[in-house]
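Colleague: Next come a sequence and a model predicted from it.
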Amino acid sequence: MMKKQSLLLLYTCILFAGCKKEEHTPVNAPGDKPDVIKNVSVTSLPGAARITYTLPDNKDVLYVKALYKIRNNETREIRSSYYNNFLITDGFGDTTEHTITLYAVTRGEAQSDAVTTVVKPLSPPVLLVARTLKIRADFGGVNIAFNNESKADIAIVALSNDSSGIYGTADVHYTNRESDSYSLRGYAAEKRKFGFYIRDRWGNQSDTLTVELTPLYEKLLDKTKFREVKLPGDVDYGWGLPISNIWNNALWHSADKLTGMPMWITFDLGVTAQLSRIGLWQRPNEWIYLQNNVRQFEIWGSTNPASDGSWGSWTKLIEHTVVKPSGLPVGQVNQADKDAAAAGEQMDVPLNAPKVRYIRVKILRTWTDGGYAANIQDMKFWGNDQ
């Protein structure tokens, strides 16, 4: 018994003698300061600059950091992974010189000594886009056209008097399109002042362009004057749902056209008008973006259509493709899709389009590819019939 106790005591002593405290080094310990980046060069860009460099040889360098000032002396920080040999400094709202301070930083957040360079950005997008603004009177408001060659994310801010006579923000239009035009509506045909300036996500903004314009007269055309017109080649209606349902918000449904698309229908607005915009609504509820709802179509106009149904007397006013906001497969919808369907397809008619009285809707595609039928829930027309 005493022998066993002695052996146990011996083993315990050996175990403790062989143990010592193990020191663990933090995984991301600061470590040694890395060397500086070298061979810095600068390429000026609109409102920005591309800075290239050579990384130090230190193996644990994780990224390069740039610190600099933009508007209102605000400090901006840009980081670029060690996989790259460049970074982009952006957010500049002018073309003056700016000092950039650069650091190499390790995984343990140890940073090198600073290296400075100077950048001189080209004219920023807010100034470039502002120079291209073209404002003209439009139906019920004004039309704004612009170019944005760099496809920068910008906002076009519109100013005007509100119903209380207070001059302030009337609309903000966000875009990154290379070029586009849009209309700001809801104004009487009375002379008024409008202002426009360009703003970016960093708060830089252009000077304000101020114009005085008189919006063109616009009204919603009276649907009680609309009449069906049946010309040779027009598709028949089906399921007891005639064309007149289009202006009664009651659903038009075509007959099956076994030869497939395109198919077209014709109707009379009852007045000759300079059209400004057209709204089209698809069959609602569980049918949105599905089956026979129109997906791609054209709208044509005429004042005196040929009785044989030929197209020579017609002018194309609009080409339009319905876009499903969610991008979900056919048969699946989300709330954004439901909201867009309820709002309808809102289409501007070009200002230089001729006056028309007769409308022809040419359907090129539905949500069932290769389908034989189509339907439209409702259509509305705005313009000047005076």
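Modeller: Right, received. Where do you want to start?
Colleague: going forward, measure contacts and count neighbours with C-alpha atoms only.
Modeller: Noted.
Colleague: List the buried residues of stretch 216-232.
Modeller: For stretch 216-232, a neighbour-count test (16 or more other CA atoms under 10 Å) marks 216-218, 221, 223, 226-227, 231 as buried.
Colleague: next one: stretch 256-275
Modeller: 256, 261-269, 271-275.
Colleague: Can you name the next helix or strand after the top strand by length along the chain?
Modeller: Ranked by residue count and defined by DSSP state E, the top strand of the chain is strand 263-281. Counting by DSSP states H and E, the next helix or strand C-terminal to strand 263-281 is strand 294-302.
Colleague: for that next one, packing partners?
Modeller: If you count contacts as 3 or more CA pairs under 8 Å, 6 or more residues apart in numbering; DSSP states H and E, strand 294-302 packs onto strand 315-321, strand 356-366.
Colleague: elements contacting the longest strand of the chain?
Modeller: Using 3+ CA pairs under 8 Å, 6+ apart, the elements in contact with strand 263-281 are strand 227-229, helix 335-343, strand 345-348, strand 356-366, strand 378-384.
Colleague: right, and His98 touches Val118 too?
Modeller: Yes. Between His98 and Val118 there is a contact at 5.6 Å, judged by CA atoms under 8 Å.
Colleague: hold the first one in mind and look at this next one:
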Amino acid sequence: MKSIRIYIFMLGMLMALAGCQTDFVKPLENDSEAPAPVRDVTYVKMPGSVLLTYTLPSDPDLLYVAASYTNKEGKKYEFKASYFTNTLLVEGFGDMDTYSLDVYAVDRSENYSAPVNIQVSADTPPVQAAYETLEVQPDFGGMTFSFANTSRADLTVYVSTPNEDNEMVNTETFYTGLPKATFSVRGYLDISRDFEIYFQDKWGNKSQVKKETLTPIYEAELDKKKFKEVILPGDFPCTFYESKMEYIWDGRAAADGDGQTGAHTGIEEHNGPTWFTFDLGVLAKLSRFNLKFVQDDKHFYNDVSPKVYEVWGCAELDKSGSWDSWIKLLHIENEKPSGLPGSELTEDDRLAAREGDNADFPLDAPRVRYIRIKCIDNWTGNSNMVFTEVTFWGDDKSETNN
């Protein structure tokens, strides 16, 4: 019986607490008298939105101002602004047509004033602006496209291309809020192919569909069996801690202690950058690059793993070691996703570090055969470097390679 009484008592307490919680979320004041409406409503056009300006009613009970409209699909949107301001941003317009907008003053009892109706039209929606600036061109193994997003809207970009049954299907989805963006789609043979691209914003507004027929540029992973070490005057040895240059093209992404880990230029500080040279074995127009770091926490965003480094190339080798004939192809900055200091790592950090750095070579870059990896700064603040594997893709079809 005692346990039953305790149970009933506890149940009663929970119900009382629940009642208190329900009362807490209700308006502190509860009257039925609506506030006076806002006055002098004007607006300024913005991309896909309008910025309202108005005069607030003189009502001590005023809580916020609301504005609502219904789009062409029948969906109603409502936007609110505190009584501390006299402006309200109304978003979500997918075109520049005229819409009927109702503006209300709302008090602490959630009483709405009589509406003030105005007719508004937005400036060019971000999805349309992105579509109008969209540029598409063939690229290695696919295509590259770029566009402007000057309003910094959150945009989703959908790319479609035919599947094996010749049906257009979405194959790539990209997200951006940057003022300018460039994306690449790869993995296709160098034969004519259809592509479709369109934009969508967070309100569900969609742009027109851009249709392009392009022939991807031939691309293949360069054969690492053809890579060879080159030692030029001024180059730095990369044989510290039982390392060898040839280990960075042996197809293994190794951790410390696995043996044949990679190339390592040591720990002694140098005045200026550190670099070494190797031969790709073919003259190639390079498309992509991947560098993998030593695969353990000790080297992820730490130790002498390269943080800021460059990839240089040349077609013919000057055996004096001079940089005169070399062209800078890439400048890469390795970034830690979490931004955490020192050796602290998240799983996202580890995933990104295992994947390594990926970079695209400029389309106008010349054909090269010889490569220099040049480290400007590592994660301990000097210019030494260690990494475990490097991979290049590109067009190695050249008459001089036959």
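Modeller: On my side now, so go ahead. Bear in mind that the values here come from a model prediction, so they are computed numbers and not experimental data.
Colleague: TM-score for these two?
Modeller: Remark: TM-score between the superposed chains equals 0.90 [TM-score structural alignment, normalised by the length of structure 1]; 361 aligned residues with a CA RMSD of 1.5 Å.
Colleague: Which element is encountered next along the chain beyond the longest helix seen in structure 1?
Modeller: Using DSSP state H, we find that the single longest helix of structure 1 is helix 2-18. Following helix 2-18 of structure 1 in sequence order, the next helix or strand is strand 38-45 (DSSP H and E).
Colleague: Just the buried residues of that following strand, please?
Modeller: Residues 40, 42, 44-45 are the ones in strand 38-45 of structure 1 that count as buried (16+ other CA under 10 Å).
Colleague: Secondary structure class of the counterpart of Ile248 of structure 2 in structure 1, three-state.
Modeller: Matched by TM-score structural alignment, Ile248 of structure 2 corresponds to Ile246 in structure 1. Here Ile246 of structure 1 is recorded as helix under DSSP: H, G, I helix; E, B strand; the rest coil.
Colleague: right, and Ile246 of structure 1 touches Ile376 too?
Modeller: Yes. Look at Ile246 of structure 1 against Ile376 with CA under 8 Å: they come within range, at 6.5 Å.
Colleague: where do the contact lists of these two overlap?
Modeller: By CA atoms under 8 Å, 6 or more residues apart in numbering, Ile246 of structure 1 and Ile376 have these common neighbours: Trp252.
Colleague: how far away is the nearest residue to Met245 of structure 2 once chain neighbours are set aside from Asp23 of structure 2?
Modeller: Nearest non-adjacent residue to Met245 of structure 2, counting by CA to CA, 6 or more residues apart in numbering: Ala263, 5.0 Å away. Computed as CA to CA, to the nearest Å, the Ala263 of structure 2 to Asp23 of structure 2 distance reads 68 Å.
Colleague: Between the two, which has more neighbouring residues?
Modeller: Ala263 (26 against 11; other CA atoms under 10 Å).
Colleague: What residue in structure 1 is paired with Arg5 of structure 2?
Modeller: Under the alignment (TM-score structural alignment), Arg5 of structure 2 maps onto no residue.
Colleague: And Arg5 of structure 2, how far from Leu17 of structure 2?
Modeller: To Leu17 of structure 2, Arg5 of structure 2 is 18 Å away according to CA to CA.
Colleague: How about Ala353 of structure 2?
Modeller: 50 Å.
Colleague: Please say which of these two ends up with more neighbours.
Modeller: Per other CA under 10 Å, whichever of Ala353 of structure 2 and Leu17 has more neighbours is Ala353, with 24 against 12.
Colleague: In structure 1, what residue corresponds to that one?
Modeller: Under the alignment (TM-score structural alignment), Ala353 of structure 2 pairs with Ala341 in structure 1.
Colleague: contacting residues for that match?
Modeller: Contacts of Ala341 of structure 1 (CA under 8 Å, 6+ apart): 281-282, 284, 288.
Colleague: what are the ranges of the helices in the stretch 51-200 of structure 1?
Modeller: Here the stretch 51-200 of structure 1 has its helices, by DSSP state H, counting those that start in this stretch, at 125-132.
Colleague: surely Asn71 of structure 2 meets Asp95?
Modeller: No. The criterion here is CA under 8 Å, and Asn71 of structure 2 misses it with Asp95 at 10.0 Å.
Colleague: For the two, work out which one has more neighbours and name it.
Modeller: Neighbours per residue, other CA under 10 Å: of Asn71 of structure 2 and Asp95, the larger number sits with Asp95, 22 against 15.
Colleague: which residue sits closest to that one, ignoring its sequence neighbours?
Modeller: Nearest one to Asp95 of structure 2, counting by CA to CA, 6+ apart, is Pro125 at 6.0 Å.
Colleague: and that neighbour, how far is that from Val50 of structure 2?
Modeller: Distance from Pro125 of structure 2 to Val50 of structure 2, by CA to CA: 11 Å.
Colleague: Looking at these two, which has the bigger crowd around it?
Modeller: Taking other CA under 10 Å, Pro125 of structure 2 and Val50 do not tie; Pro125 has more neighbours (24 against 21).
Colleague: Looking for the alignment partner of that one in structure 1.
Modeller: Under TM-score structural alignment, Pro125 of structure 2 pairs with Pro124 in structure 1.
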